[in-house]
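J.: Sequence below, structure please.
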Amino acid sequence: TNPATGEILASVPKLGATETRRAIDGAAEAFPEWSRRLAHDRANILRKWFDLLMENQADLAAIMTAEQGKFFTEAKGEIAYAASFIEWFSEEARRTYGEIIPSHKEDARILVTHEPVGVTAAITPWNFPAAMIARKAGAALSVGCTMVVKPASATPLTALAMAALAERAGVPAGVLSVVTGSAGEIGGELTSNPKVGKVSFTGSTETGKKLMEQSASTLKRLSLELGGNAPFLVFEDADLDAAVEGAVASKFRNSGQTCVCTNRFLVQDQIYDAFAEKLTKAVKKLKVGNGMEDGVDQGPLINQDAVETVKAHIEDAVEKGARIVHGGKPHALGGTFFEPTVLVDVPATARIAREETFGPVAALFRFTGEAEAIAMANDTEFGLAAYAYTQDLARAFRVSAALDYGIVGMNVGLISTAIAPFGGRKESGFGREGSRHGVSDYLDIKYTLMGGLG
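T.: Now for the predicted structure:
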């Protein structure tokens, strides 16, 4: 369904445990041959997949905008971002180096090698329907694993289109499968089937915990990229224009529906009013509309439940003393469109201080000094991403070290790239995607003692 218009775009198969088991069996059958292929051959296939993704960037972006809602230029950016992971991991395929360790015996050698874990599974969200698949599948396939993907029910078309291009690029049958349908049935099979060696999930902390419980009986390896409550610290010595630019990029990208979106703006008291004024001025310029229309900066929210969550967070904050200086209600366009919103004087007791809003609401809190800012920023069970703006180099290093987060954007509002490790700590999960570390969770370490060499 198109969230901008309510139009039904297509229907996809509603598959369940039986079909998922069949896909897992196919992945298990394909694994021996795929894992034996030269890294050079796998790299070439992935590189061809990258080329096809970029050649079809506009068409894939149109599909994404139609089913997910983000505006077309942003969707094109996601396709390029997704493709960059396939390109990166096509190159990493050649670099899973082993070790030779000085032996404890004169007639022996210690060898350490890395081997693919086997069949893997990916369960991906609707907010980045291409990138989340590419981060997982690129890493898995590059080192010789096979993968079964369960895309979000709201955005299956992007996943299916990507899989079709992978097949066209030469990915063999069974190496990459997409299973659409019941999240409960498919997820249950992926986490309980003993043939699956690893599950990678991006989504809510609640669901991540459930998947972890379900995977316990077979001790599956897990990568979990879960919820966030990202703080954005603005110190008195910050470049306010740069901070506002970073704030808009961090908060309103994808209509505020990303796991690394700023959820709390922590602004030093001396520059609080000036920052609020500049931010409000910038937010007023954002154009809301159908993502296929020219000049649109913000599309709809994914569904009505998302609208209700945003409304509830705003109402709660206002009841507890916050003021709305811009927006604050569903957009006049109707449907699931929502006004870009700025709240000031938000108290620490507001729900928005504790819960991830996943919508276009900038909530501004005050702090007086650095120690208080760090304490406020870390006062959450989440630990995915954090941001800070300061022109004091010593403070930048102190703050980065003190923030209890897996990712820190210092004087920058956009942090994601294929060449850096993406992931969190605490209840934001564990494991890393992207960079050379991204393949680690798809590899087993084998130690071989070669004796009798004297």
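J.: When you work out contacts or count neighbours from here on, use the C-alpha atoms and nothing else.
T.: Noted.
J.: How far off centre is stretch 427-441?
T.: In terms of CA atoms, centre = their mean, to the nearest Å, the centre of stretch 427-441 is set 11 Å apart from its chain centre.
J.: In that stretch, which residues are buried?
T.: Applying a neighbour-count criterion of 16 or more other CA atoms under 10 Å, the buried positions in stretch 427-441 are 427-441.
J.: can you give me the strands for the stretch 201-350 of the chain?
T.: Counting by DSSP state E, counting those that start in this stretch, the stretch 201-350 of the chain has these strands, from start to end: 221-225, 230-234, 262-268, 323-326, 341-344.
J.: so what secondary structure elements neighbour the first one?
T.: In terms of contacts (3 or more CA pairs under 8 Å, 6 or more residues apart in numbering; DSSP states H and E), strand 221-225 is packed against strand 196-202, strand 429-430.
J.: could those be laid out in CSV, adding distance to Ala121?
T.: Converted to CSV, the helices and strands packed on strand 221-225 look like this (distance: least, CA to CA, whole Å):
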stretch, distance to Ala121
strand 196-202, 5
strand 429-430, 16
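J.: Figure out which of those is closest to Ile86.
T.: Comparison of the helices and strands packed on strand 221-225 against Ile86 by CA to CA identifies strand 196-202 as nearest, at 16.6 Å.
J.: Could you also give me the structure for this second sequence? I'd like to compare it with the first:
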Amino acid sequence: MSSQNTDWTFPQDVGSAPTPNLIDGDWTQSTSGDTFSAFDPGTGRVIAEVTKADAHDTDTAVAAARRAFDEGRWTRLPAAERGAILWRAADIMDSKADELGVWESRNMGIPVPQARTMVHEAANQFRYYAGWADKVHGHTIDLGPAERRVQGYTLREPVGVVAMIVPWNAPLISASKKLAPALAAGCACVLKPADETPLTALWLGEILLEAGVPAGVVNVITGPGDTVGAALAEHPDVDQVAFTGSTEVGRSIIHAATGNLKKLQLELGGKSPVIVLPDADLERTIPAVAGAVFWNSGQVCAAGTRLFVHEAVHDQVVEGVAAEGRRLRLGYGADSDVDLGPLISQKQLDRVTSYVDGGRASGADVVTGGHRVGTDGYFFEPTVLTGVDQSMNVMREEIFGPVLGVMPFSDIDQAVALANDSSYGLASSVWTENGATAHGIARRLRAGRVGLNVHRAGGAYMPAGGYRQSGWGRENGEEGLSAYLEVKSVVSTLD
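T.: Purely as a prediction, here's the structure:
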């Protein structure tokens, strides 16, 4: 390594000094000395220079994780102690929620109060999985006839070294949803945050060291996806890749992982449907539907971006959601009374703009929004489109912005067919006062999560993941822990 500093701590103001990577318990710069810039999307200005890891640095980080795992630095600790360390990490995160919230806001743009809430949600991942650390149990099975009994039992063991590649839209939560269950399972980890939002991931590495996670068990490296991410996906000493991001990148990880047939956990894209029936409580439904698509400026993989409304209430719902969008206050994340921050980058702003412009060109009507706001930062108006159909890109492809397409339907069968007419299947929601109808529709929707009179809920407790091109496997809940475990069968005679 070109330099090491075991005493580095995350400063209140990063300044111009390059922010180092965490490898084997040491804070290091890259062997090349190269850096890249982290930006504030609310202003478009640089807020930090970050170490730019390369393939050699990736090898070093993976080797550190492999040594830590093979030496049992983490697994040799009593399971209850490992759980206590994870709980301590949650407490530290909560105690630093103000600082972490400010940095999460500065680096991704979300308003500070919402960022603080996300910090607490991330901390709860560690608190939840702390309780699982000493509950990783197998089963015993008696086999064969009484005169020649064979005993069988199963062991649930950590998969080994896990590479974690996380997105920019919820950096702390995404990292915590992978690190917490993997550590509860006993794995060693290499975390690569998104290029756009590397800062709080590094702070999380510091918190885990402070909580008592041994050196090398958690390593954090920052660098481009096409070098660091690709190197992790194909690395022969990586046993599993856990990835959250686009379906396109997910496919490339699948191909890269074939070298050693490593396990994969993939949470990919979404184009989530929202169904509003004529008996829905519109006073409650309309603001909730608006929140499902506009929260975090639509930069949520499970955002409800396709709205199917019964024709009897279509116009009322469209105007209501549009009015909610117009009421939302856009602004810099640290300003008071701000509801929505910017998109993450100029690239994302251009992407969202092109989808809306393409929708207009295809015949869609813009009920509200559809334009950039201001010239500083990357702000885009909450947008509602009508006159759309299932053939349009705005209704088929993930936009990752505050853009909602609305279509009417006349009966439930049509609504379900429209909702399921997608290559994705991540999330969905149904809005009705009839419980039997709601649960009946839930069984018919091809999605990993269905909300009934709610779009997003469950947190660490409920499994989340997708059908079809929305991914493989599940995060959260017991399923999230199982994703990082292997099952071993042992059989023996009793004589």
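J.: Now compute the TM-score of the two chains, please.
T.: Superposed pair, TM-score by TM-score structural alignment, normalised by the length of structure 1: 0.98. Supporting alignment: 453 aligned residues with a CA RMSD of 1.2 Å.
J.: closest to Gly327 of structure 1 out of the helices and strands packed on strand 221-225 of structure 1?
T.: Nearest to Gly327 of structure 1, of those and by CA to CA, is strand 196-202 at 30.0 Å.
J.: Quick one: residues in contact with that closest one.
T.: By CA atoms under 8 Å, 6 or more residues apart in numbering, the surrounding residues in contact with strand 196-202 of structure 1 are 24, 117-125, 132, 136, 190-191, 208, 220-226, 442.
J.: how about 6 Å then?
T.: Residues outside strand 196-202 of structure 1 that contact it (CA atoms under 6 Å, 6 or more residues apart in numbering): 117-124, 220-226.
J.: hey, which of the strands of the stretch 201-350 of structure 1 is tucked in deepest?
T.: strand 230-234 (a mean of 30; mean count of other CA atoms under 10 Å).
J.: What range does that one cover in structure 2?
T.: Counting by TM-score structural alignment, strand 230-234 of structure 1 lines up with residues 272-276 of structure 2.
J.: Could you do stretch 395-404 of structure 1 as well?
T.: Stretch 395-404 of structure 1 covers residues 437-446 of structure 2 once aligned (TM-score structural alignment).
J.: Which positions within that stretch qualify as buried?
T.: Across stretch 437-446 of structure 2, burial judged by 16+ other CA under 10 Å covers Ala438, Ile441, Ala442, Leu445, Arg446.
J.: swap in stretch 252-263 of structure 2?
T.: When burial is assessed from 16+ other CA under 10 Å, stretch 252-263 of structure 2 yields the following buried residues: Ile253, Ile254, Ala256, Ala257, Lys262, Lys263.
J.: Closest to Val213 of structure 2 out of the residues you listed?
T.: Using CA to CA, Lys263 comes nearest to Val213 of structure 2 of the buried residues of stretch 252-263 of structure 2, at 24.0 Å.
J.: how about that closest one, what's its partner in structure 1?
T.: Alignment note (TM-score structural alignment): Lys263 of structure 2 maps to Arg221 of structure 1.
J.: Next one: its match relative to Ala163 of structure 1, how far apart?
T.: Here Arg221 of structure 1 is placed at a distance of 24 Å from Ala163 of structure 1 (CA to CA, to the nearest Å).
J.: likewise Lys311 of structure 1?
T.: Per CA to CA, Lys311 of structure 1 is found 37 Å from Ala163 of structure 1.
J.: Also Pro151 of structure 1?
T.: 11 Å.
J.: Compare these two and say which is more crowded by neighbours.
T.: Counted by other CA atoms under 10 Å, Pro151 of structure 1 and Ala163 do not tie: Pro151 has more neighbours, with 26 against 19.
J.: Correct me if wrong: the more buried one contacts Thr124.
T.: Yes. Pro151 of structure 1 is in contact with Thr124 according to CA atoms under 6 Å; the separation is 5.0 Å.
J.: what about the helices in the stretch 51-200 of structure 2?
T.: 55-70, 79-95, 97-108, 112-130, 171-185, 199-211 (DSSP state H, counting those that start in this stretch).
J.: quick check: angle from the second one to helix 171-185?
T.: Put plainly, it is helix 79-95 of structure 2. With axes from the mean of the first three to the mean of the last three CA atoms, to 10 degrees applied, the angle from helix 79-95 of structure 2 to helix 171-185 works out at 170 degrees.
J.: got the buried residues for helix 79-95 of structure 2?
T.: Buried residues in helix 79-95 of structure 2 (16+ other CA under 10 Å): 79, 82-94.
J.: Widest-spaced pair of those?
T.: In the buried residues of helix 79-95 of structure 2, two members sit farther apart than any others by CA to CA. They are Ala79 and Asp94, at 23.0 Å.
J.: which residues sit in contact with Met407 of structure 2?
T.: If a contact means CA under 6 Å, 6+ apart, then Met407 of structure 2 has Phe308 as its contacts.
J.: With adjacent residues omitted, what lies nearest to the aligned residue in structure 1 for it?
T.: Alignment of Met407 of structure 2 against structure 1 is given by TM-score structural alignment, with Phe365 as its counterpart. For Phe365 of structure 1, ignoring the flanking residues on the chain, the nearest one in space by CA to CA, 6 or more residues apart in numbering is Leu266 at 4.9 Å.
J.: Then Pro330 of structure 1?
T.: If you skip the residues right next to it in sequence, Pro330 of structure 1 has Phe338 as its closest partner in space, 4.2 Å away by CA to CA, 6+ apart.
J.: which position in structure 2 aligns with Ala75 of structure 1?
T.: In structure 2, the residue equivalent to Ala75 of structure 1 is Ala115, according to TM-score structural alignment.
J.: oh, I was asking about Ile415 of structure 1
T.: For Ile415 of structure 1, the equivalent position in structure 2 is taken to be Ala457, counting by TM-score structural alignment.
J.: mind listing what its match touches?
T.: Not one residue lies near Ala457 of structure 2 by CA under 6 Å, 6+ apart.
J.: follow-up on the earlier one: quick check, nearest of the buried residues of stretch 252-263 of structure 2 to Val136 of structure 2?
T.: Within these, the smallest distance to Val136 of structure 2 is 19.3 Å, found for Lys263 (CA to CA).
J.: Relative to Gly448 of structure 2, how far out is the residue nearest to the closest one when sequence neighbours are not counted?
T.: Counting by CA to CA, 6+ apart, the nearest residue to Lys263 of structure 2 once its immediate chain neighbours are dropped is Gln240, at 4.5 Å. Here Gln240 of structure 2 is placed at a distance of 22 Å from Gly448 of structure 2 (CA to CA).
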